[in-house]
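# model the structure of this input:
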Amino acid sequence: MLSFINFFMKNNELISKAQEVLNNNYQEKGFTIPCKGLYPFQWNWDSGFIAIGFAHFDMEKAQKEIKTLIDSQWSNGFIPHIIFHNETDTYFPGADFHKSNLSPLANNNVPTTGMTQPHVLGFTLERMYEIAENKEEILDFIKTTIDAVYTYSLYFYKYRDPLNEGLAYIYHNWESGTDNSPIWDDIWSTMESPQYTFERRDTTHVDASQRPSNEEYNHYLHIIEVAKKYNYDDAKIAEFSPFLIQDPLFNSMLIGSNQSLIRLYEKIGGNEDKIATLQAYTEKSIQSFNSKLYDEELGAYCHYDLKKNKLIRFVTSSSFAPLFAQVPDKKRADILVTTLLEKFGNEDQYLCASFDPTSERYKPKQYWRGPVWINLNWLLYHGLKKYGYDRIAERVKNDSIELIQKNGFYEYFDARKEMHQNNTAGYGGNNFSWSAALLIDLLSE
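Just a heads-up that it's a prediction; the model follows:
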């Protein structure tokens, strides 16, 4: 009984600290920054995860988070990855570099980027509904926002699927959410990007060894310049961008959000046409996903390079995101979990590293080249639960909690357990919002 009381008190203390992180990062204009200094604006998928955390203790802020994000939507349904609500010189590249107003479809009320991020808004709304005590009240809110989220889903199939196969492309590595993953290395090696003159802001807040290199930034900026040249026209980007990828994480989030929107529309009633549209797109997506993005030899889903017409054959944490959207059948899910445990699941490692720990490209301290991220663990936890892998799901959940208990609410964490002896293996931004938000949600399970 005493051990249970201690466990309960420790969790309550952790939840209180997480709530404090979210409240401190919340801004007067109705959005939450990922963390102070390093990320001073509103980020798309961050806001979705943040709203899930707020929903547990401040539903009004959760709703404002979503409403503020949706208010940045472009006329074609696109929702950008950064919304520049405020002016600051602590981040590069900012609004002046992106120049979203080059697009005739851009939102004229607020400057944004011309790229997006994984579509988490559908399942964010559904999770808010599940959390809410007053179901009628939250459903009223969802009614005011769901059509915008539906239009966001449709945007990808109308404008980002040139082969009409139900798989959306990303044209920038930042759209993947996994910014400097080693899966992009071979693409960079073939690109001849200009050498830009710029002043990094991120490395004034975080050790440069934990961030992308200046050479990588040249490639990042070059891709944006290509998009700007064509005024962020998706068809032109598909034709001329040197980077065009079908990403398993990105498309899993799209499918997962579609599935949530279908269930929410069924609760609202009277939306049979939208439900049918989403079902048709989702079925096509899953079929193409399994026929095109799965690598039999690796036993995992991989990224597909549309410029070279081939799979990028590496296993990452994104490889397991299809479990969340229930893309694989049970037989293939068994293979995925076997791959997860064989490559990522050694007892001396926390689950789940962002890149294959058995690869020579694995760098466990550098951003998306190896560290554990709480948002990917949250997705993996729920994906494993959907297939009945409860024991492994609990390991993912407990590893996530332990990483935060030992180090604090950091952006990402070293996967090697030996590095946590002095509780200094949390990296990137501290007091990071989605780490706090998703911890609250995991502890509510």
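
# when you work out contacts or count neighbours from here on, use the C-alpha atoms and nothing else.
Noted.

# state the distance from the residue nearest to W43 when sequence neighbours are not counted to I440.
Nearest non-adjacent residue to W43, counting by Cα to Cα, 6 or more residues apart in numbering: I82, 4.6 Å away. Shown here: I82 relative to I440, a distance of 24 Å by Cα to Cα, to the nearest Å.

# just the helices in the stretch 201-350 of the chain please.
Using DSSP state H, counting those that start in this stretch, the helices of the stretch 201-350 of the chain run over 214-229, 234-240, 248-268, 272-292, 330-344.

# let's see this one next to it:
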Amino acid sequence: MKATRGSTQASSHAAARWHGHTVGYPPGDLLAACYRRRGPMTRLGRYVYLLGPEANRFVFANSDLFRWREAFAGLIPVDGPTSLIVSDGAEHRRRRRLVQPALHHRRIDHYIAIMAASADAALDGWRPGRQVDVYQELRAAIRRSTIHALFGQRLAQESAFFGAQLQVLLDLVDHLPQTVEWKRRLGTPQWRRAMAARSRVDARIAEEIARVRAGSADADDHVLASLVHGRDDDGDGLSDAEVRDQAVTLIAAGFETTSAAAAWAVYALLSTPGVWDRAAAEVHRVLGGRRPESDDLPRLPYLNGVVQETLRLYPPAVVSARKVATGFEFADRRVRADTLLLYSPYVTHRLPELWADPLEFRPQRWIPGEPGFGKPKPYEFLPFSAGPHRCIGAALATTELTVMLARVLARTELHLPAQRIRPTGFAAMRPAGGLPVDVLARRPAAA
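Alright, predicted model coming up:
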């Protein structure tokens, strides 16, 4: 094994020289150049970009100036018209109050065993001497564990069905919103296929909602049950349509964005010298070969740093949007009502005035006491947005990433072959063509 590890280390160094430590994304890099040349406000065509930490702080502190529904209308074909991401004002606050308890930290702790089992099921199929697409493999595992947590084990067995149907919808919305609207108006073949897929997903979820409302004995300990039965202080609950939209949003956003981040994390682990070794040593020291439990996660500071550093350099959303409801002034310039405003986590996360050596992958910058440690402010680190519309599944996503990576580190030795890594994606930045890796060794799951 020592010789294998040494060859892995050498291969990792070679991969780092080939790939470089950090992959850039041309649209995001263009915005970064605009920020350096023009300051925090840039107009490009029909859009206004507010860039950098002060712009982020303004946007998050003045949520009453903006609307969300029009900004994210392109996601409605997948998430539905009552999803949190397209809800405004009082309706957003009401729905968020009802959805939030379903994702309480105590519930997420219960899901860790599901996440680890799903990771192990995927890893069991990896064979030394073979090549696997880490992106697709972890995407399937994350989808299974997300559906298991949301719907229970019975529907988790239909993960492939939901993956196939939701992929048709995700392919549709992986375009600019105006492109999605154009496809809707023309009724293009892609639009029709997507609507047929949505009907199949809706029908299957409606069946499960009916089972929960009827008091099915095996449907009382997962997120769907919480969404169906949840009530706020006024006794108000979610309608079946609202339950459907929140559930699909959690599934689709969960596996789409989290699997992209998982792939980037593996890429960084393998392409940055020393990172895999330190993370794997920490996992072995804390866990040995066993699966993690909730109390273990705080004892993995370096692995948690890998997760946070991945989300910094490869945030799922390169840009995010708001529709301006009320005109305002920022940086001595006027922004009119009905303007589509965009801000960029990608730009903020790579600014040298906020991050030392911002293009270097350094998990230790997230560990108190380590050189370069500094706790960023909410408007400086925003992989899940911030303010009243911060992603409700943020804790679920970071837990999933930590658990999946812990199992990969504990059970495998991998090599990143020479390849061109090219990011793509409007809804979630991901490696185009996946992320092939060579499996050098794979250990059995601990009993």
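
# tm score of chain vs chain?
The TM-score (TM-score structural alignment, normalised by the length of the first structure) is 0.28; 205 aligned residues with a Cα RMSD of 7.3 Å.

# picking that back up, wait, the residue nearest to W43 of the first structure sits on Q42?
Yes. Using Cα atoms under 8 Å, I82 of the first structure is in contact with Q42, at 5.6 Å.

# coming back round to it: of the helices of the stretch 201-350 of the first structure, which is nearest L376 of the first structure?
helix 248-268 (9.3 Å; Cα to Cα).

# quick one, that closest one and helix 272-292 angle?
Going by axes from the mean of the first three to the mean of the last three Cα atoms, to 10 degrees, helix 248-268 of the first structure is angled at 160 degrees with respect to helix 272-292.

# tell me what helix 248-268 of the first structure is packed against?
For helix 248-268 of the first structure, the elements it packs on are helix 121-131, helix 135-159, helix 272-292, judged by 3 or more Cα pairs under 8 Å, 6 or more residues apart in numbering; DSSP states H and E.

# can you say which of those helices is packed in most?
helix 121-131 (a mean of 23; mean count of other Cα atoms under 10 Å).

# residues contacting that one, please?
Contacts to helix 121-131 of the first structure, defined as Cα atoms under 8 Å, 6 or more residues apart in numbering, come from residues 45, 48-49, 51-52, 55-56, 135, 138-139, 142, 146, 149-150, 256-261, 264.

# try 6 Å
If you take Cα atoms under 6 Å, 6 or more residues apart in numbering as the criterion, helix 121-131 of the first structure is touched by 48, 55, 257, 260-261.

# for the strand ranked longest in the second structure, buried residues please.
Longest strand in the second structure, counting residues (DSSP state E): strand 436-442. Using 16 or more other Cα atoms under 10 Å as the burial criterion, the residues of strand 436-442 of the second structure that qualify are 436-442.

# repeat that for stretch 240-255 of the second structure.
Neighbour-count burial for stretch 240-255 of the second structure [16+ other Cα under 10 Å]: 241-255.

# go through the residues you listed and flag which are in helices.
Using DSSP state H, the subset of these located in helices is 241-255.

# closest one of those to P53 of the second structure?
Nearest to P53 of the second structure out of those is A253 (Cα to Cα; 25.2 Å).

# neighbours around A160 of the second structure, how many?
By other Cα atoms under 10 Å, the residues close to A160 of the second structure number 13.

# who wins for proximity to W434 of the first structure among the helices and strands packed on helix 248-268 of the first structure?
helix 121-131 (12.7 Å).

# which parts of stretch 260-271 of the second structure are buried?
Using 16+ other Cα under 10 Å as the test for burial, stretch 260-271 of the second structure gives 260-271.

# show me those that map onto helices.
The members of those that map onto helices under DSSP H are 260-271.

# for A194 of the second structure, give me its contacts.
By Cα under 6 Å, 6+ apart, the residues touching A194 of the second structure are 168-169.

# what about 8 Å?
By Cα under 8 Å, 6+ apart, A194 of the second structure lies in contact with 77, 168-169, 172.

# quick check, it in a helix?
Yes. Counting by DSSP: H, G, I helix; E, B strand; the rest coil, A194 of the second structure is found in a helix.

# picking up where we left off before, redo the helices and strands packed on helix 248-268 of the first structure as JSON lines? Include distance to L384 of the first structure.
Formatted as JSON lines, those follow (distance: least, Cα to Cα, whole Å):
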{"stretch": "helix 121-131", "distance to L384 of the first structure": "16"}
{"stretch": "helix 135-159", "distance to L384 of the first structure": "24"}
{"stretch": "helix 272-292", "distance to L384 of the first structure": "18"}
